[in-house]
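K.L.:
The amino acid sequence is not available; the structure is as follows:
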């Protein structure tokens, strides 16, 4: 399994020199400064590769750009409106430019409006560490009383509405602003930041869209770009919804194994694959992560290994980012399943027999607490997670029989 590390570019407070010390060999990054829907130029790609290849003192880092995450899909493509056809053309051109630069794995998502949602970006744990958290009551308070989305009350039962009203009544103006800021934070490092007005405008445009329509738009997108990716030897891999259940009245199409299978079957190409994120999918108790790896593993092109601790057994509920080996997902079973898939690929002679993974997210511990890196992406917390996963792989790998 190839050990990678997400890096948000030169402004990231975890430097390439830091990553080199962590022991990763591959970098997962994107051109966050390039507006969504425009081409990633060869010059910008080459510049980012050069930044990855050098430490602070200019000496070689030994690191390579392994995965592009994310080459973003525009809202116009998801809604099939405005400049969506031009955006698909730009996407295809970007794929060609990435291939020419030797980057083979392309991660993206198809979540409407927000790329992920948390209500607290620095929730304090009993040991003093902090982590990201999704609190359903806080989210309902935002939806009902801050965003004031039309029809929002239909999405919450009476008990949750009452709890949300009490929670909002306890908030100061600063608390409410902080909550709203946390929820609309979007993808860390992304060029776009949404205001409440932006959110309302997007929601209005999605108001009549059903799950079936959004799924078809994803299939239409993949029908265009997957052949291009396959021709270039690229592996596209869709990230799951985060969290994996409907929010803000928006449809979700990549939250379950059934969702993924439908898309894999509809666009049956080796270039059309999966980013198996154990944290996103693990926030939903009916998702069987080791089983998904067993059953869909031949199309898993990228792994995000992280863990969450759920507050409830309900499909939709609160959770927080746990230690990598300490949440509700059986990480030992998942990594064992991934190693078995690698053995199958090696026996079949596949060039992609080593699946890239990254220690996704992490708790802020020790010096992380003063570093104020991208939420969810601390230096030491991820280093701890990578070390735990590296040890787990070393312990399991000798017992994996050749396929």
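P.N.:
Cool, got the structure. None of these values were measured; they are calculated from a predicted model.

K.L.:
Could you use CA atoms for every contact and neighbour count after this?
P.N.:
Fine.

K.L.:
same for the longest helix anywhere in the chain, what does it pack against?
P.N.:
When secondary structure is assigned using DSSP state H, the longest helix within the chain turns out to be helix 211-231. Helix 211-231 sits against helix 75-79, helix 84-100, strand 235-239, helix 257-266, with contacts defined as 3 or more Cα pairs under 8 Å, 6 or more residues apart in numbering; DSSP states H and E.

K.L.:
Next, the angle strand 235-239 makes with it.
P.N.:
Here helix 211-231 points in a direction 150 degrees away from that of strand 235-239 (axes from the mean of the first three to the mean of the last three Cα atoms, to 10 degrees).

K.L.:
want to try TSV for the helices and strands packed on helix 211-231, with mean neighbour count and distance to residue 48 as columns?
P.N.:
Below are those laid out as TSV (neighbours: other Cα atoms under 10 Å; distance: least, Cα to Cα, whole Å):
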stretch	mean neighbour count	distance to residue 48
helix 75-79	20	25
helix 84-100	19	11
strand 235-239	26	20
helix 257-266	16	31
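
K.L.:
So for the helix or strand containing residue 197, what gets flagged as buried?
P.N.:
Using DSSP states H and E, residue 197 falls within helix 196-206. For helix 196-206, a neighbour-count test (16 or more other Cα atoms under 10 Å) marks 199-200, 202-203, 206 as buried.

K.L.:
Show me what counts as buried in the longest helix of the chain.
P.N.:
Buried residues in helix 211-231, defined by neighbour count with 16+ other Cα under 10 Å: 214-215, 217-229.

K.L.:
Then stretch 384-399?
P.N.:
Of the residues in stretch 384-399, those buried by neighbour count under the rule 16+ other Cα under 10 Å are 384-389, 392-393.

K.L.:
for comparison:
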């Protein structure tokens, strides 16, 4: 999904890599590896894996819903929600135009489920206009598809890890009920939202019909997501999971990592937010004419570095962050062992580059990244007229 920048063109291979491309590159902790190794397992297709059943039970309880289902990926979780809520082919679901389910899940709603996605413009804070939404429900005319579902993302990925307001969610849910439409939340990073708001995940999803969260992003698990909703919803999602190839056997090894993450990683998500803000503050204090950050509206573990100059692109910046040249070593842009610093960030055809924090990143690595980022920004400022 995102470009991978190595140290191509660098003059030295002796580097210290700090990888901010995504929290998907996070690695299991020592406790998590131990839990995986010692997990009790069974055949999950038969409903006999005790560790999967415990993760599902605990997830449903945490989110205040009736049932949950372990699935391989967040993409499958979102697709299952679409398939259950839009049970008739030719139905319509509404999503933000910057939603992950619309941009980066290969059109699975149309390709597999036979559901048309209709988009509504996302605001910078991850919300969309509710007045416009009221006009978008269809199905009253024989020529139209029936709008059966509205999807919302929280935290919002492309909007920079924004947490959508609770009041907005409440108002959104009321509109959906008025139009007999279901509401699904792509909550890949919902625990980050709960940390930012200082409330439980159950409070955030109180008014939605279904929600999913990802284990393999900021929660550092090797794979997996959990889909949550009513008992009837999960029963149908369980059936459809088999059709999508998501029927797994001794998957308790992965579920054990998820249980560990709920105990070990979730309580520490605030540290990721603080480290993200430290980088943002350092860039903001530079008052650069090349790169800026929106420090005031930084919510969670995703930081967008906005490119201000038309003479450079996000790919230019990301490539340069990842390169190490001898002049940097001479200027002591190094770690304590004298190694150059390679900082990996995400870049596409965006007007920004993206930094994502996760549990494996240390305070030392944050300081090293700040040193390198500031050096590169100053370099650009000197060379771009």
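P.N.:
Nice, I can see it. Since this is a predicted model, take the numbers as computed values, not measurements.

K.L.:
Give me the TM-score for these two chains.
P.N.:
The TM-score (TM-score structural alignment, normalised by the length of the second structure) is 0.27; 151 aligned residues with a Cα RMSD of 5.7 Å.

K.L.:
The helices and strands packed on helix 211-231 of the first structure into CSV, with extra columns for distance to residue 138 of the first structure?
P.N.:
Putting these into CSV (distance: least, Cα to Cα, whole Å) gives the following:
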stretch, distance to residue 138 of the first structure
helix 75-79, 26
helix 84-100, 34
strand 235-239, 25
helix 257-266, 28
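
K.L.:
Out of those, flag the one nearest residue 65 of the first structure.
P.N.:
When those are ranked by proximity to residue 65 of the first structure, the top entry is helix 84-100, at 10.3 Å, counting by Cα to Cα.

K.L.:
so the closest one versus strand 235-239, what angle?
P.N.:
Note on geometry: by the same axes, to 10 degrees, helix 84-100 of the first structure and strand 235-239 are set 120 degrees apart in direction.

K.L.:
Which strands and helices lie in contact with helix 84-100 of the first structure?
P.N.:
helix 42-52, helix 75-79, helix 211-231.

K.L.:
quick one, helices of the stretch 101-250 of the second structure?
P.N.:
Residue ranges of the helices in the stretch 101-250 of the second structure, as given by DSSP state H, counting those that start in this stretch, are 108-111, 130-134, 166-178, 190-197, 201-204, 231-243.

K.L.:
Most tightly packed of the ones you listed?
P.N.:
Counting by mean count of other Cα atoms under 10 Å, helix 190-197 has the highest mean neighbour count of these, with a mean of 22.

K.L.:
Which elements pack onto that helix?
P.N.:
Packed next to helix 190-197 of the second structure, using 3+ Cα pairs under 8 Å, 6+ apart, are helix 201-204, helix 269-284.

K.L.:
rewinding a little: now do the longest helix of the first structure against helix 196-206, angle only.
P.N.:
For helix 211-231 of the first structure and helix 196-206, the angle between their directions (the same axes, to 10 degrees) works out to 100 degrees.

K.L.:
nearest to residue 130 of the first structure, of the helices and strands packed on helix 84-100 of the first structure?
P.N.:
Proximity to residue 130 of the first structure, assessed across those by Cα to Cα, is greatest for helix 42-52 (28.3 Å).

K.L.:
Check which helices and strands the helix or strand just after the closest one is in contact with.
P.N.:
With elements assigned by DSSP H and E, the helix or strand that comes after helix 42-52 of the first structure is strand 64-69. Applying 3+ Cα pairs under 8 Å, 6+ apart, we find strand 64-69 of the first structure packed against strand 26-29, helix 42-52, strand 105-109.

K.L.:
With mean neighbour count and distance to residue 266 of the first structure added, can I get the ones you listed in a markdown table?
P.N.:
Formatted as a markdown table, those follow (neighbours: other Cα under 10 Å; distance: least, Cα to Cα, whole Å):
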| stretch | mean neighbour count | distance to residue 266 of the first structure |
| --- | --- | --- |
| strand 26-29 | 24 | 28 |
| helix 42-52 | 17 | 31 |
| strand 105-109 | 24 | 17 |
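
K.L.:
Reformat those as TSV; add distance to residue 344 of the first structure.
P.N.:
Compiled in TSV, these are given as follows (distance: least, Cα to Cα, whole Å):
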stretch	distance to residue 344 of the first structure
strand 26-29	23
helix 42-52	32
strand 105-109	20
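
K.L.:
just the buried residues of helix 196-206 of the first structure now: which is nearest residue 279 of the first structure?
P.N.:
Within these, proximity to residue 279 of the first structure (Cα to Cα) peaks at residue 199, which comes in at 24.9 Å.

K.L.:
Look up how far residue 75 of the first structure lies from that closest one.
P.N.:
Relative to residue 75 of the first structure, residue 199 of the first structure is positioned 12 Å away (Cα to Cα, to the nearest Å).
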